[in-house]
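A.B. asks: below is the sequence, then the predicted model.
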Amino acid sequence: MQTYRGKSVFGGVAVGKICVYQKGEQTVKRTKIENAEQEKARFNAAVQESIRQLGELYEKAVKEVGEANAAIFEIHQIMLEDEDYLDAVQNIIDTQKVNAEYAVAVTGDNFAQMFAAMEDEYMRGRAADVKDISERIVRVLSGGAGQGIHTDEPVIILADDLAPSETVQLEKDKVLSFVTVHGSVNSHTAILARTMSIPALIGTDVALDETVDGKFAVVDGTNGVLYVEPDEETLETMRRRQREEQEKKELLQTLKGRETVTLDGKKIRLYANIGNSKDLASVIHNDAAGIGLFRSEFLYLEKETFPTEEEQFQVYKQVAETMAGKPVIIRTLDIGADKQCDYFELKKEENPAMGCRAIRICLTRPEIFKTQLRALFRASAYGNLQIMYPMITSVWEVEAIAKIVEEVKTELTAQNLQFGDPKQGIMIETPAAVMVSRELAKKVDFFSIGTNDLTQYTLAVDRQNPELDAFYDPHHPAVLAMIRMVVENAHAEGIWAGICGELGADLSLTKEFLKMGVDELSVSPGRVLPIRKVIVESSCS
């Protein structure tokens, strides 16, 4: 038995044969050409074909992993239309009189190195994207066929790394797991893997050759271990865990339709986090009592220009109607930091996580904010829609929001447009908001604690930087003390307080949250039933 350790991307156990996935990277030769214009025409045609292919991948990804996770293919399409990139390729063709394949390969390497050298973690992540699109163009220029796994039986895929385009093309029923030598837990591929619920490891030090190809193996996605040709004891242990996990899944299904009430009678709001209306089926399937976080920024990230009031209204209305009276809490746009949107034309910032983002954009560019608020208020007439404002640090911000809201309501009334009276709350994501939460609670209807940013700002640790993983501790006593303080101050003013960050899905803290008096937990749809199981078996005392 050979044992290899990696970093877990998604838990679970997979048992089956290994299939080594070789990218089959093409050797690009430098060839002198006579007609630069003709070569540039070849390049432009290859770009258009690549954009078409990415469009097909986007449609496939939307069906399989949802619109938010498919957005990477729209980003790749946009990158293929970037003038700097296109000009660089054409300039090499013009000045060096070389073939398009070589010009694309050189440009791809140059841009990837440029991105990789940047200080911003998000921008460094774009290095892999520019390599991916460049390889796609070269493949089109060379007449190369699409890549994929061709197998008659489900397999464990072993690869150096997997680009998002490769991951989404995998036939889900033929993939038991994937294990890569490189990659990041925050990469697009890792996000897709988690959405597809495929046990996965990255950073696994294993050779990609015939010594493992076709061998029987086990992937322990929970503990980050790959066993090649496991001994009987290990195999039996893993198969037993696999059976236990399946039994747990089946047992959890019995919790559907059951109220989320503790043993001592406290009802907990157990909601789901989603990125767009395409995730509604998952919310309903997992029996969430509502939507605790609808990330409206994806409406902006998926567009090439600002979504109109009508476009937003139709989406919010659909969600409110579909949830049939259950709460739908929509967060106003949270653009900025690691979520950049070119057409916002935000200035380059040295520290974007602490820069112009979320409510700061809304209050400094009220025309954008008003458009979204008009759509939200109009949609609130069609269901139990509620509004949540992110990145609040001061009472004056809430008061400024209230003034803009009144202006919007006055405008809608003057236009004789129907609108509701939605509850309005705020996200508590900063230590400043925690410290003034008693005063803030007098101004709003509810609190939702965003533990991802709260941890980042409390510990002064960039949560996007993998080199600081050891320092990013959401269980830190200071973070937990702040959560407790927020809940106490909310209750003192008669409003409820919940958690919508990743920590809300942490089963090891569920009982502690109940003892703190947390009223609501909003988690990814797949975590609803596991959390419900803990709650109904626990008490708040």
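C.D. replies: Ah, there it is.
A.B. asks: drop to CA atoms for contacts and neighbour counts, all remaining ones
C.D. replies: Fine.
A.B. asks: element containing the closest residue to residue 478 other than its chain neighbours?
C.D. replies: Leaving aside its sequence neighbours, residue 478 sits nearest to residue 458 (C-alpha to C-alpha, 6 or more residues apart in numbering; 7.6 Å). Per DSSP states H and E: residue 458 is located in helix 451-459.
A.B. asks: next helix or strand past that helix?
C.D. replies: helix 477-492.
A.B. asks: picking that back up, now for the helix holding residue 458, which elements pack on it?
C.D. replies: helix 431-435, helix 477-492 (3 or more C-alpha pairs under 8 Å, 6 or more residues apart in numbering; DSSP states H and E).
A.B. asks: okay, angle between it and helix 477-492 too, please.
C.D. replies: Using axes from the mean of the first three to the mean of the last three C-alpha atoms, to 10 degrees, the direction of helix 451-459 lies 120 degrees away from that of helix 477-492.
A.B. asks: any chance you could map the helices in the stretch 101-250 of the chain?
C.D. replies: Along the stretch 101-250 of the chain, counting by DSSP state H, counting those that start in this stretch, helices occupy 121-124, 126-141, 164-169, 188-196, 232-253.
A.B. asks: structure B:
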Amino acid sequence: MRGLGISAGIGIGKAFIYKEPELNISKGHISDLEAEIQRLEEAISKAAGQIDDLYEMTLKKTGKKEADVFAAHRMFLEDPEYLSYIKEKIIGDRVNSEWAVREAADFYTSLFEAMEDEYMRARAADIEDVSNRLLRILSKAEQKELLQINEKTIIVAKDLAPSDTAQINKDMIAGIVTEAGGRTSHTAIMARTMNIPLVCGLKNITDIAKQNDFIIINGNTGEVIINPTKDEIAFHEKEAESIKRLQEELNKMKGQESISKDGYKVEVLGNIGTCQDVDMVMENDGEGVGLYRTEFLYMHNDRLPTEEEQFAAYKIAAEKLGKKPLIIRTLDVGGDKGIPYLNIPEEMNPFLGYRAIRFCLDMKEIFAVQLRAILRASAYGNVKIMFPMISGIEEVRRAKAMVEEVKAELRKENLDFNEDIEIGIMVEIPSVAIHSRAFAKEVDFFSIGTNDLIQYTLAVDRGNQKVGHLYNQFHPAVLSLIKMTIDNGHAEGIRVGMCGEAAGDERMIPLLLAMGLDEFSMNASQILKARHVIKNTSKEAAEGILNAVLELPTAPEVESCIDENIP
């Protein structure tokens, strides 16, 4: 069987089938509303105490960035919008707390799960975890099984909440297999931090595997073998040693420059969603942040974040990075990123509609507040501004004019900022790639957002299972647009980076090197592997392959050519 390899390594051990205690939530009518609200408040207080304990335990066991998961859980537990939703259900519908919490959890998880951005989708698991904690307390359900594991074990589960992962004894866990989960979930992050192999996306694995089955998992390839032969065990034990040696080799990449075998220097940066994520980028020796997704600040609020709140977050990130670049993308809302309090109307085609820079240029007061916060933070580090969803040069000029207006305000108020702050755009719409020579005259840098560029070029919604197979970064048209953008950017003397998922793809990196890409920005966990690929690739040799690739008519032929010619 094969799932999605999330955390590298080979795990070998007996299966422990983990199933959360069943929470049979039934709807009940409440006559004493005051007593029911009191019961809810007591459950919230107890949940807060448990989360605080998990924070302290995780802080000691794995470190602050993993513990911050539970700081975020605490914030969500106290979120006024979440709590108001629950209380309004109890009072308005006269229902029991359990039913109201379940309704709130379903509402907020569906909101996040509908988003295209993988990082944002993963936050649904945090909401579910907090809500389930409340439900267990209200229902008096116990959850102690994971704490009792005392032998080398492969945990097999539908999913693991961050609080589950935090409680496991990493010395006793050889690996984890789940039916759900993704690369950016907190469980994935914690598994990688604890060096526990993790495979996700194996449908019905909790029914297929039986308690105490012998299991092998490969967190690199996603392969899972139940009750393997002696030969398979011997092979994977050797493979585990090889992977261990490779990880040791990757760790040697820390402190080194990202330079190809023939001397072509690039930069490998990380993508982040919060200022705390900078820690993971630094731990993996990233050369800066190529994408700060600022919408996270807006989505975890029941109101617009203030200038001071935004400034504080951007400032923390800038100070942590020092002289390293911090590219802050302005608010990219709309499409799959709905924020209820912004009251963006429903649209037939939200990905082609009122979103990102279109929203910001229309809602100038909201945009100005963010620009003020970013500019003020630029006094504390190497901050750059990047505009998303640009389709025409007029938008660039209007956005730059807004920056100049805000600069003038800050000067009058004697507030510090970088007068020469660089301004760039996301190249994620074909019109910009095709017309990129003209756009390059208007900005200081490009960052190619391949996720949307592929979607718009191929007219494929990658979240639609019926057509998802057509979404392919190796499509010749996509490669041509990427090369065109890089060539045109360089012709006008500006740097060209990439912050889409393709930037961290091992098979894609040699092609991007051959095209002359200057910056690769990716999930922090991919940084060292990308640097390893770059250092073992000859740009000149890759250029020969690129010329052949660009003549091919289909994506499968492109992929075959890469596999045959790039080791």
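C.D. replies: Sure, I can see it. None of these values were measured; they are calculated from a predicted model.
A.B. asks: ok so, going back, distance to residue 83 of the first structure and mean neighbour count added to the helices and strands packed on helix 451-459 of the first structure, as CSV?
C.D. replies: Shown next, in CSV, are those (distance: least, C-alpha to C-alpha, whole Å; neighbours: other C-alpha atoms under 10 Å):
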stretch, distance to residue 83 of the first structure, mean neighbour count
helix 431-435, 42, 19
helix 477-492, 45, 19
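A.B. asks: looking at those helices, which is nearest to residue 271 of the first structure?
C.D. replies: Closest to residue 271 of the first structure of these is helix 477-492 (C-alpha to C-alpha; 17.5 Å).
A.B. asks: the residue nearest to the spatial centre of the second structure: what's it in contact with?
C.D. replies: Taking C-alpha atoms, centre = their mean, the centroid of the second structure lies closest to residue 119, which sits 3.0 Å from it. Residue 119 of the second structure sits next to 184-185, 273 when contact means C-alpha atoms under 8 Å, 6 or more residues apart in numbering.
A.B. asks: between these, which has the most around it?
C.D. replies: residue 185 (23 neighbours; other C-alpha atoms under 10 Å).
A.B. asks: neighbours around the closest residue to that residue other than its chain neighbours, how many?
C.D. replies: In space, and not counting its chain neighbours, residue 185 of the second structure is closest to residue 122: 4.8 Å by C-alpha to C-alpha, 6+ apart. Residue 122 of the second structure is flanked by 22 other residues according to other C-alpha under 10 Å.
A.B. asks: residue 122 of the second structure contacts residue 187, correct?
C.D. replies: No - look at residue 122 of the second structure against residue 187 with C-alpha atoms under 8 Å: they stay out of range, at 9.7 Å.
A.B. asks: now for the two: what residues contact both?
C.D. replies: With C-alpha under 8 Å, 6+ apart as the test, residue 122 of the second structure and residue 187 both reach residue 181.
A.B. asks: quick one on the thing from earlier: could I get the helices of the stretch 101-250 of the first structure as JSON lines with distance to residue 180 of the first structure?
C.D. replies: Below are these laid out as JSON lines (distance: least, C-alpha to C-alpha, whole Å):
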{"stretch": "helix 121-124", "distance to residue 180 of the first structure": "19"}
{"stretch": "helix 126-141", "distance to residue 180 of the first structure": "15"}
{"stretch": "helix 164-169", "distance to residue 180 of the first structure": "12"}
{"stretch": "helix 188-196", "distance to residue 180 of the first structure": "11"}
{"stretch": "helix 232-253", "distance to residue 180 of the first structure": "20"}
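A.B. asks: nearest to residue 387 of the first structure, out of the ones you listed?
C.D. replies: helix 188-196 (26.1 Å).
A.B. asks: quick check: angle from the closest one to helix 126-141?
C.D. replies: 90 degrees.
A.B. asks: now what about helix 188-196 of the first structure, what contacts it?
C.D. replies: Counting by C-alpha under 8 Å, 6+ apart, 9-10, 64-65, 69, 72, 162-164, 167-168, 184-185, 199-200 sit against helix 188-196 of the first structure.
A.B. asks: how about that helix: buried residues?
C.D. replies: Neighbour-count burial for helix 188-196 of the first structure, counted by 16 or more other C-alpha atoms under 10 Å, picks out 188-195.
A.B. asks: which residues sit in contact with the aligned residue in the first structure for residue 222 of the second structure?
C.D. replies: In the first structure, residue 222 of the second structure lines up with residue 224, judged by TM-score structural alignment. By C-alpha under 8 Å, 6+ apart, the residues touching residue 224 of the first structure are 5-8, 201.
A.B. asks: over to residue 253 of the second structure?
C.D. replies: Residue 253 of the second structure sits in contact with 528, 531-532, where contact means C-alpha under 8 Å, 6+ apart.
A.B. asks: and the residues you listed, which of them are buried?
C.D. replies: Buried subset of those (neighbour count, 16+ other C-alpha under 10 Å): 528, 531-532.
A.B. asks: excluding covalently adjacent residues, which one is nearest to residue 216 of the second structure?
C.D. replies: residue 12 is the one closest to residue 216 of the second structure (C-alpha to C-alpha, 6+ apart), at 4.6 Å.
A.B. asks: how about the secondary structure of that neighbour?
C.D. replies: Assigned with DSSP: H, G, I helix; E, B strand; the rest coil, residue 12 of the second structure falls in the strand class.
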